[in-house]
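*Asks:* give me the fold of what follows.
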Amino acid sequence: MKNILDILNNQRDCFNSQKTKDINYRLTLLNALRAEILDNEQSVIQALKKDFKKSEFETYLSEFALVISSLNLAIKNLKKWAKPKRIKSSLLTFPSKDYIYTEPYGNVLVIAPWNYPFLLAMEPFIMAISAGNTVVLKPSELTQNTSKVITKIIQNVFPENIAISIEGGVEISTELLAQKWDYIFFTGSTKVGKIVAKAAAKNLTPVVLELGGKSPCIIDDSVNLKLVARRLVWGKLLNGGQTCISADYVIVKSNIKQDLINVLKNEIIRRYGEIPKESSDYPRIINETNTKRLETLIKNENIVFGGEIHKDDCYVSPTIIDEPNLDSKIMQEEIFGPILPILTYETDTDIEKIIWNLDHPLSLYVFSNNKKFVENTIKKFSFGGGVINDLLIHFGNHRLPFGGIGGSGMGKYHGKHGFDTFSNAKPIIKRGNWYDPSFRYPPYKGKMSLLKKVFKYFG
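*Replies:* Model prediction:
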């Protein structure tokens, strides 16, 4: 394997040469990347099938298509995004023309997770390149098949002094984090996110942390339960529940709890059959370690549906848990699997006690036709982003910033927000020389009254 410090130094030299600041050169790279990814569509699909037993439909919907959309968006809008923006001037700086210039940070490290290994590696990578940075990408070692395809794609498009994918385990991540970067973008667990933040702090490196947490789904008694079940089962079981913005648990009005459980059972069977293990649309858990972790979470819990686990096949059936204790493991840890705890509430205070017992979630979902209840809920709780009457779909709109708050992360990306994340906004004032008022220059005697008036009316 190539020496990491040598790679970083070569990328730093390349960035200092100003090569990556050329918009047309960036567009050439992005177009070449799009062509290479399209040529490797089946390779990506097959890799994810090997890593997760994920269906072609789900792979295309939740990973491949979103990457191509991100590329198309960047290619179409890059010149507009990168153009200096004229800003209204202040009378305090008259005469002047004011602008915001965008510039790349420099040498960027992107550390990707295993749960959506293609999408969550390529989307930040695309935006970092679009902004004019050089990039070292570290794909997940847990999804070896997908990581190999990613490395091949990047290798076929980019000179190593502009972008490279470096595979490996914890030791490689540790070595990468020991270097001095201009920007770090990390997606993964809160536990590892703290390690990344600590490493970045040593060099005051700006960092985006896309983490997770326990995202609640609140359901009141004004809803159509069959519609709720359809959307909830889809959102919860997509990728086998291994989705950072998945509903981690449900808080349902107590008078409809049993009805909800019944329709959820029916919906699961309708979508995946009596034996989900035999469904070609039902993914597996990433590895045996995580399968065992999920087995531990449901031990001694009140399982009202599912609970079947085959460690040799990394299979965990869709599982519903009734009323776990708030202090239990399953309510203290992010589940990251096809297990759905059901809690109940009578009053808004009951909801508060549950959600405020945990750190800020990455997402929050509300199923309700009561507009006042919805508005009060989304204003009361702090969370990264949310959806009313559905799950996950806020991730799919590139116009919405995506990211967490508190324990669920910091920083935002997606679309133009991603370009901005990897760009330093540099304010510039171009001062006119045709007029130079003497007011700001000493001596200041007798000018205090005028100074206060200036700030009162023009400040």
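*Asks:* from now on I want contacts and neighbour counts done on CA atoms only, so please keep to that.
*Replies:* OK.
*Asks:* how about the nearest residue to residue 166 once chain neighbours are set aside, what does it touch?
*Replies:* The shortest distance from residue 166 to any non-neighbouring residue, by CA to CA, 6 or more residues apart in numbering, is to residue 138 (5.2 Å). By CA atoms under 8 Å, 6 or more residues apart in numbering, the contact list for residue 138 reads 109-112, 165-168, 173.
*Asks:* structure for this one too, so we can compare:
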Amino acid sequence: MGDVGKRDEVLHSENAAMVVRGLRESFNLGKTRSFQWRKNQLEGILRMIEEREGEIMEALYSDLAKPQMESFLHEISMAKGACMVALKNLKSWMKPEKVGTLLSTYPSTSSIVPEPFGVVLIISAWNYPFLLSIEPVIGAIAAGNAVVLKPSEISPATSSLLARLLPQYTDNLCVKVVEGAVTETTALLEQKWDKIFYTGNGRVGRLVMAAAAKHLTPVVLELGGKSPVVVDSNIDLKVAMKRIAVGKWGCTSGQACIAPDYIITTKSFASKVADEMIATVQKFYGKNPLESTDLARIVNSNHFARLSKLLDDDLVSGKIVYGGQRDEKRLRIAPTLMLDVPEDSLIMRDEIFGPLLPIITVDKIQDSFDFINSRTKPLAAYLFTNDKQLEKMFVENVSAGGMCVNDTVLHMANKNLPFGGVGESGTGAYHGKFSFDAFSHKKSVLSRNFGGEIGARYPPYTPRKQKIVRALLSGDIIGLIMILFFSKSS
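*Replies:* Coordinates of the predicted model:
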């Protein structure tokens, strides 16, 4: 999604309003609330993933030249897994959760009832255009909502595929796909939604939040940030560099929100890190990585120009120790390693979102914590060490959306862990049960019968009644008994 700009307000606003009205009518009729409806939609999505795997891979290759292994591992299998988890657990997720009650409300029962928000908008991103569209949709449907999905126009093949396939496998009266760019997204954001889920960058995230604020609409913002990798010297360096390299360049050539953005290590260890990383990249992608079929391309010419600007910055051009080759015609940039990059260089200001990897050096490894905390909170933070005390300090002192120790990106694959940001890297979380929770309102319900009346709650508020209420609220059963049996009624 680009900047929100001018558009044909009447045409697009009216069309968007019609879409929302239609979905709200279906939701208000109760269509989406039943277990069976939710199950049917999830089974339809699962069939779509299984039956159209080849078409999904073709679309991802068209948009990003994604290797089939990446398309399967990072998008298709994860979307399928999310759907299977939801189907397996849907009935238990939908059940009210019984919770304890208090002496002051006795006799009563208390429960937390998950209910759908209503009509929700999901705006997805271009770098994992299938997964980042389908997984939130799975959560929204599992929670019983009517849904509009707005795929990214920057990945047009996948957007078109989703617009064509989803209506064939889900209820078109309750699940809609709206394609388009700035104009369409702006028109959608002008509508009143019950929840908005946005995946993308912080600049647009602010626009989404501002639009949502007009209607007091709750939001989930899955944004990004400069995800650091702290590398201690007491590690298996070969294994560490393989895990960092595949997390960086094996994730859409670094065009991933949780891809390692930069390495921090000590001055004395930096050259060893760089040498081993160079050897690893050559082993993975060969002597001429621009020809490797295992590397995705840069998504478009705008992003290619942005990354080229980072490479051409005078502060870093002399710091490149490996890579830097570019092919503008084919939108390819080789894995590039930079050593001792200045903190004030362009590449260290914003999220890189590409195949460039700077190495920052510090005197002591613990100094890396202060470096990370002096910046905006990242979506992910990584540490490689065999020092359990350092690991403990890292977890306790570094704030990030999520962490992975002695590996990269794998925490995202665990559906038992919430995935989301903190601070400028996002708000809210999803994955597994957390996706269901993201699209559910947790409604508090306390139920009583007509017995167990406590007269002390009603006026007139005599001193005796005040003593009874204080004893009830403090849970002082003995004191309550003493008041009831030994004090004068009034």
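*Asks:* now the TM-score, please.
*Replies:* Once superposed, the chains reach a TM-score of 0.98 (TM-score structural alignment, normalised by the length of the first structure), with 459 aligned residues with a CA RMSD of 1.4 Å.
*Asks:* re earlier: which position in the second structure pairs with the residue nearest to residue 166 of the first structure?
*Replies:* In the second structure, the residue equivalent to residue 138 of the first structure is residue 150, according to TM-score structural alignment.
*Asks:* again with residue 316 of the first structure
*Replies:* Match for residue 316 of the first structure (TM-score structural alignment): residue 333.
*Asks:* how far away is that match from residue 20 of the second structure?
*Replies:* 42 Å (CA to CA, to the nearest Å).
*Asks:* skip the chain neighbours and tell me the closest residue to the counterpart of residue 201 of the second structure in the first structure.
*Replies:* Aligned counterpart of residue 201 of the second structure in the first structure: residue 189 (TM-score structural alignment). In this structure, residue 189 of the first structure finds its nearest non-sequential neighbour in residue 211, 5.3 Å apart by CA to CA, 6+ apart.
*Asks:* count the residues that sit near that neighbour.
*Replies:* 27 (other CA atoms under 10 Å).
*Asks:* now do the same for it: its match in the second structure.
*Replies:* Match for residue 211 of the first structure (TM-score structural alignment): residue 223.
*Asks:* list the residues that contact that match.
*Replies:* Counted by CA under 8 Å, 6+ apart, residue 223 of the second structure has contacts 199-202, 205, 257, 379, 421, 424-426.
*Asks:* residues contacting the closest residue to residue 33 of the first structure other than its chain neighbours?
*Replies:* The shortest distance from residue 33 of the first structure to any non-neighbouring residue, by CA to CA, 6+ apart, is to residue 157 (6.0 Å). Residue 157 of the first structure makes contacts with 29, 32-33, 36, as judged by CA under 8 Å, 6+ apart.
*Asks:* which one of the residues you listed sits closest to residue 70 of the first structure?
*Replies:* For those, the residue nearest residue 70 of the first structure by CA to CA is residue 33; the value is 11.6 Å.
*Asks:* so which of the contacts of residue 223 of the second structure belong to helices?
*Replies:* Per DSSP state H, helices hold the following members of the contacts of residue 223 of the second structure: 202, 205.
*Asks:* make CSV out of the contacts of residue 223 of the second structure and add distance to residue 361 of the second structure.
*Replies:* CSV is the format used below for those (distance: CA to CA, whole Å):
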residue, distance to residue 361 of the second structure
199, 32
200, 30
201, 27
202, 27
205, 32
257, 23
379, 21
421, 26
424, 25
425, 24
426, 28
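*Asks:* now the first structure: which of the contacts of residue 223 of the second structure match?
*Replies:* Contacts conserved in the first structure for those, counting by both residues aligned by TM-score structural alignment, their matches' CA atoms under 8 Å: 199-202, 205, 257, 379, 421, 424-426.
*Asks:* just to check, the match of residue 201 of the second structure is in contact with residue 212?
*Replies:* Yes. Using CA atoms under 8 Å, residue 189 of the first structure makes contact with residue 212 at a distance of 6.3 Å.
*Asks:* of these two, which one has the most company?
*Replies:* Applying other CA under 10 Å to residue 189 of the first structure and residue 212 shows that residue 212 carries more neighbours, namely 28 against 19.
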